[in-house]
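1. got a predicted structure plus its sequence, pasted below:
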Amino acid sequence: MKEYSIREDDLTGEAIAALLRLHLSEMHQWSPVCSVHAMPIERLRAPDVTFYTAWDGDRLAACGALKQLDARHGELKSMRADPAYRGQGAGRAMLDHLLGVARARGYTRVSLETGRPEPFLPARRLYEANGFRECAPFGDYVADDFSICMTREL
């Protein structure tokens, strides 16, 4: 598997702004308006969110964030691989990093929300392969036919 350099990011670079614009655009394209839970860049800068980027040399490969829900529970947000890096382990590297951060913080559980339709299938497969299982909605999420909530005990 390819090696990526993962670092905390302040969300000021153009490369990450472009990847997050793509992420939000696709979420709006693939999701009903009421089911777009992707955070805009301003919200990703909030104190309860820590944002990371994965780099292949000087090329941005992926991003992801960990939002603190409470002292023992975190949520994965804005997991996205650049289209040029899909299927090359960038998403897996980011997921592994975020789970490591969650463990270091003392979280006992990490959860996420994603979509059920086909465009979300690669993400769901990645999460399932890494121990995430479907769960009841958490936080502000509500049960519907589009979204799926998943969780993993650490």
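-> Thanks, I have it. Every value quoted in this text rests on a predicted model; they were computed, and no experiment measured them.
2. going by C-alpha atoms from here, please, whenever you check contacts or count neighbours.
-> Noted.
3. strands of this protein, start to end?
-> 5-8, 49-56, 59-70, 73-81, 109-115, 133-135, 147-153 (DSSP state E).
4. now do the fourth one: distance to the chain's middle.
-> Strand 73-81 has its average C-alpha position 3 Å from the chain's average C-alpha position, going by CA atoms, centre = their mean, to the nearest Å.
5. circling back: out of the strands of the chain, flag the one nearest Ser35.
-> In terms of CA to CA, the element of the strands of the chain nearest to Ser35 is strand 147-153, at 6.9 Å.
6. want to compare, so here's the second one:
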Amino acid sequence: MRITEGTLDHPAVRELITEHLRDMHETSPPESIHALDLQGLGGPGMTFFSAWSEPEEALAGCAALKELEPRHVEIKAMRTSKAARGQGVASAMLEHLISVASARGCTRLSLETGVEDYFAAARRLYLRHGFTECPPFGSYRPDPNSVFMTRTLG
């Protein structure tokens, strides 16, 4: 698998983000959807990554890092394509994000995910990679439909 920075303009990436947003609207109450659209993912303080399977160069997944503070970043838009699920894409992408954040000198990596069963596999993935539940961070407020998680880096 090859992980690249950028590629928001790729049609497969656009399709995966559209699918991600659709699923968020189908599984979470509107007031608890914190997913970013393509414009948000390309905004200031954002770094977007896409994972491509080799040798066929099919999109396997994506994720982004959002700078909250100089040494604190948030994971956004973590998504594995349906065709690549169960192949370790999410773990590889998460390890990449941890590595990038660490290399940038970040000391904290955080995320928000849902409480619904739909998000259970994601919560297990984050726990396996050293994340623990935490209070809301950044501009988030307490939300009974959200789970906030963080991991210390360095």
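-> Everything's here; your move. Fair warning: this is a prediction, and the values are worked out from it, not measured in the lab.
7. and the closest residue to Gln68 of structure 1 other than its chain neighbours, what does it touch?
-> Nearest in space to Gln68 of structure 1, with sequence neighbours left out and distances taken as CA to CA, 6 or more residues apart in numbering, is Gly74 at 4.6 Å. Residues in contact with Gly74 of structure 1 (CA atoms under 8 Å, 6 or more residues apart in numbering) are 66-68, 102, 107, 109-111.
8. swap the cut-off to 10 Å and go again
-> With contacts taken as CA atoms under 10 Å, 6 or more residues apart in numbering, Gly74 of structure 1 has the following neighbours: 48-49, 65-68, 98-99, 101-103, 105-112, 151.
9. same question for Leu41 of structure 2.
-> Taking CA under 10 Å, 6+ apart, we find Leu41 of structure 2 in contact with 6, 8, 17, 35, 47-48, 63-66, 76-77.
10. determine which residue in structure 1 is aligned with it, please.
-> Mapped onto structure 1 by TM-score structural alignment, Leu41 of structure 2 lines up with Leu44.
11. which one of the strands of structure 1 lies closest to Ala15 of structure 1?
-> Relative to Ala15 of structure 1, the nearest member of the strands of structure 1 by CA to CA is strand 59-70, separated by 6.7 Å.
12. just checking, what packs against that closest one?
-> The criterion is 3 or more CA pairs under 10 Å, 6 or more residues apart in numbering; DSSP states H and E, and the helices and strands that strand 59-70 of structure 1 contacts are strand 5-8, helix 14-30, helix 41-44, strand 49-56, strand 73-81, helix 90-105, strand 109-115.
13. mean shift of it relative to structure 2?
-> In the superposition with structure 2, the aligned residues lie an average of 0.4 Å away from strand 59-70 of structure 1, counting by mean CA distance after the TM-score superposition for structure 1.
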